[in-house]
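**Q** Dropping the sequence and predicted coords here.
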Amino acid sequence: MAKEIERKFLVQPRKWSDLGPGLVIRQGYLSTSKQCSVRVRTYGDKAYVTIKSATSDITRDEYEYEIPLNDANEILVSLCEHPPIEKMRYRIVFKGHTFEVDEFTGANRGLTVAEVELKDAKEPVDLPDWIDREVSGDPRYFNSNLSSKPFSTWK
């Protein structure tokens, strides 16, 4: 069983940019519950189905499998909740960690978050100056919740 240990941060608008092209991601959810979520994601020219358990602190179980891109596109259109999550992903290496910065488009336009995966929940992380604040424990920023309650609808 794979474990995902991840911290999530809000990012100061475009202070981190000028890194060149990112990678377009589209993802949708087949199921979301308190116990788990099941999503389909296209990531450039690849596609995956991912099952994630509920988060405990910053850790959760994760199972991910590559699937045919055409199947993923059909599933996104016909089976997933709408609107899909749409974002541009940039990878930024900073002091030994890779931050994945997601600049959301579509219904979540205006939201930019950075995630960093860790080997251990207590692993120290140096934060770049473009990090605003941590939102790891705020479920509003979970992608599964952004699918059903997009950032553009927040008051």
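**A** Thanks, I have it.

**Q** CA only for contacts and neighbour counts going forward, please
**A** Fine.

**Q** Just give me the longest helix of the chain.
**A** Of all segments of type helix in the chain, defined using DSSP state H, the longest is helix 69-78.

**Q** Spatially nearest residue to Leu146 (excluding sequence neighbours)?
**A** Sequence neighbours aside, Arg140 is the residue nearest to Leu146 in space, at 6.7 Å (criterion: C-alpha to C-alpha, 6 or more residues apart in numbering).

**Q** Next one for the comparison:
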Amino acid sequence: MAIEIERKFLVSSDAWREGPAGKEIRQGYLCRDPERSVRVRIKGEQGFLTVKGKTSGIARSEHEYEIPLENARELLELCVPPLLEKVRYERWHEGRCWEIDEFEGANAGLIVAEVELPDAAASLTLPPWAGAEVSDDPRYFNLALAAHPWCEWGTK
């Protein structure tokens, strides 16, 4: 079984902005159950179908499959509204690829950086733009942001 081990951080400055352009992402969920989710994503000109299990700490099972772009477009129409929209940037720091998501729509203003690790105990050097860690805060999971957008939070 494929396991995703990921840590998430709020972004505390614009120092990450220098670098390659990001890719637009539109994604939705066919299933938003707490035990499992089924996500459809269009990233640039590629389509993906992803099945994720329940999060345990910073790990969860993940199976991702590239699908034809047209299929992804059709499946997005079947997703539970609303769709999640963001631009993803990749930045390297200390040998690790950080994915920075700048959210749009109802989550505009939220910028989250995440990094995948080989195991939960792996050491990590934070880039200077990484702020507070939110790995354990389920509100920042994409699944949660689709159901309860950032703009609706009373206190952030």
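**A** Arrived safely. All of these numbers come straight from a predicted model, not from anything done at the bench.

**Q** related to what we said a few turns ago, just checking, what packs against the longest helix of the first structure?
**A** On a contact count with 3 or more C-alpha pairs under 8 Å, 6 or more residues apart in numbering; DSSP states H and E, helix 69-78 of the first structure meets strand 36-43, strand 46-53.

**Q** Try it again at 6 Å.
**A** Identification of packing neighbours for helix 69-78 of the first structure by 3 or more C-alpha pairs under 6 Å, 6 or more residues apart in numbering; DSSP states H and E yields no helix or strand.

**Q** centre of the chain versus that helix, how much separation?
**A** If you compare the mean C-alpha spot of helix 69-78 of the first structure with that of the full chain, they lie 19 Å apart, counting by C-alpha atoms, centre = their mean, to the nearest Å.

**Q** hang on, Ser37 of the second structure packs against Thr50?
**A** No - Ser37 of the second structure lies out of contact with Thr50 (C-alpha atoms under 6 Å); the separation is 8.0 Å.

**Q** Tell me the helix or strand right after the longest helix of the first structure.
**A** Scanning forward in sequence from helix 69-78 of the first structure by DSSP states H and E, the next helix or strand is strand 85-94.

**Q** The closest residue to Pro138 of the second structure other than its chain neighbours: how many residues sit nearby?
**A** Spatial nearest neighbour of Pro138 of the second structure, excluding adjacent residues (C-alpha to C-alpha, 6+ apart): Ala144 at 6.9 Å. Taking other C-alpha atoms under 10 Å as the neighbour definition, Ala144 of the second structure ends up with a count of 14.

**Q** Would you indicate which residues of whatever helix or strand Ala144 of the second structure lives in are buried?
**A** Using DSSP H and E, Ala144 of the second structure sits within helix 142-147. For helix 142-147 of the second structure, the neighbour count (16 or more other C-alpha atoms under 10 Å) marks 142-143, 145-147 as buried.

**Q** cool, stretch 10-26 of the second structure as well?
**A** Neighbour-count burial for stretch 10-26 of the second structure flags 10-11, 16, 22-26 (criterion: 16+ other C-alpha under 10 Å).
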